[in-house]
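[1] Can you look at this prediction? I've put the sequence above it.
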Amino acid sequence: MRCPFCSHPDSQVKDSRPAEDGAAIRRRRQCESCGARFSTFERTQLREVTIVKNDGTRQSFDRAKLERSVAIAARKRPVAPEQIEQLVSGIQRQLETLGDSEIPASRVGEMVMDGLQQLDSVAYIRFASVYKNFREAKDFEAFAGSVSEQGE
């Protein structure tokens, strides 16, 4: 593994342990050249997943991008980072086991919406406002009203 500090091509593994409920391995490494320490994560990937955007463009599934968007929706809400990690891991596993190598972005969005609806209604509404592209306050108000009716 290349050192992120000095770009030396070799590093030594100092410690390994399970992470993300056993879905990944966290490795603590030390650069053989500069001595800097850093962590890497190793995850099982069942298949390469390509996301087909609404405009027809294709891009590889990016777990970090999904994690970032969920974290933004849940910012300043009582949602633990572990819950976000579990949601993202669950979505990634679902995508990899669907059997299709190309998955529409709308399908991923629906999976996130389903997960966030279970975690926190405000995070759910925040994500929906971007995902469904609310243009006016009345769109937001109508959606929020439908969420509060479901909760009753």
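    Great, that's in hand.
[2] CA only for contacts and neighbour counts going forward, please
    Will do.
[3] Could you check stretch 138-152 and say which residues are buried?
    Residues of stretch 138-152 classed as buried by neighbour count (16 or more other C-alpha atoms under 10 Å): 140, 143-144, 147.
[4] Now do stretch 87-104: distance to the chain's middle.
    Taking the mean of its C-alpha atoms, stretch 87-104 sits 11 Å from the chain's own mean (C-alpha atoms, centre = their mean, to the nearest Å).
[5] second one coming, line it up with the first:
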Amino acid sequence: MRCPRCHNLEDRVLDSRMIKDGRVIRRRRECLRCGHRFTTYERAEETMPLVIKKDGRREPYSREKILVGIRKAFEKRPVSAQQQEELVDEVERHLLSLGEKEVTSRLIGEKVMALIKEIDQVAYVRFASVYRRFRDLSDFIEELRTLMEATSQEEGLPSTPSRPKGSGKPSRVKDFLPRLPLEEGEDTESED
């Protein structure tokens, strides 16, 4: 390996360690001419599938595109850059496990959303709003309702718990949301 300082090609390996679930080998090296120590990484060459866009175009997979979207979703959220990188690693492992030469952008987007949802619901709604191209507030509200129902079911709670009388604090999603015109078939509730 060429020394980054003196460009000599002779070195010795001081230490080798497997990282990233054994997919990468990190080697600590020392140049035999100048003594400079440096680190190299060795990994198997993995060919990511081509991405089929919504309009039918095909383009190379871009880790950076996914990472940019994830970073925007997790902005000012308590999720480290390392966790975000690991999320993208998980997406890539999934894509490689499919063994396909081409995958749809939809498949990638849905996988990213599912993984974000497990980590942070606020980031999930942010990502979903861009990915699903929410047009207006009603799209947000619908996604929030779906998320709240899923969360309630996972936790074994009713999807719209009632608030105790006199508490003054809303505990239902709809108490936080603006009143929208009722859709056909929805029942009206009496106000507290």
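    Cool, got the structure. Everything quoted here is computed from the prediction, not taken from an experiment.
[6] what do we get in the second structure for Asp62 of the first structure?
    Using TM-score structural alignment, the equivalent of Asp62 of the first structure in the second structure is Ser62.
[7] Can you get me a residue count around that match?
    11 (other C-alpha atoms under 10 Å).
[8] next SSE after the biggest helix by length in the first structure?
    The longest helix of the first structure (DSSP state H) is helix 81-97. Next in sequence after helix 81-97 of the first structure, counting helices and strands by DSSP states H and E, comes strand 102-104.
[9] what about that following strand, how far off from the second structure?
    Compared with the second structure after fitting, strand 102-104 of the first structure deviates on average by 0.4 Å (mean C-alpha distance after the TM-score superposition for the first structure).
[10] Show me which positions of that strand end up buried.
    Buried residues in strand 102-104 of the first structure (16+ other C-alpha under 10 Å): 102-103.
[11] Mind giving me the packing neighbours of it?
    Strand 102-104 of the first structure is packed against strand 50-52, with contacts defined by 3 or more C-alpha pairs under 8 Å, 6 or more residues apart in numbering; DSSP states H and E.
[12] Quickly find the element holding the residue nearest the centre of the first structure.
    By C-alpha atoms, centre = their mean, the first structure has its centre lying nearest to Glu67, at 2.6 Å. If you go by DSSP H and E, Glu67 of the first structure is part of helix 63-73.
[13] what helices or strands is that helix leaning on?
    helix 81-97, helix 121-131.
[14] which of those helices is buried the deepest?
    Mean neighbours per residue, mean count of other C-alpha atoms under 10 Å, is largest over those for helix 121-131, with a mean of 19.
[15] could you give the angle of it to helix 63-73?
    Helix 121-131 of the first structure runs at 120 degrees relative to helix 63-73, counting by axes from the mean of the first three to the mean of the last three C-alpha atoms, to 10 degrees.
[16] Helix 121-131 of the first structure against the second structure, how far on average?
    Helix 121-131 of the first structure sits 0.6 Å off on average (mean C-alpha distance after the TM-score superposition for the first structure).
[17] ok, Val88 of the second structure - contacts?
    63, 66-67, 112 (C-alpha atoms under 8 Å, 6 or more residues apart in numbering).
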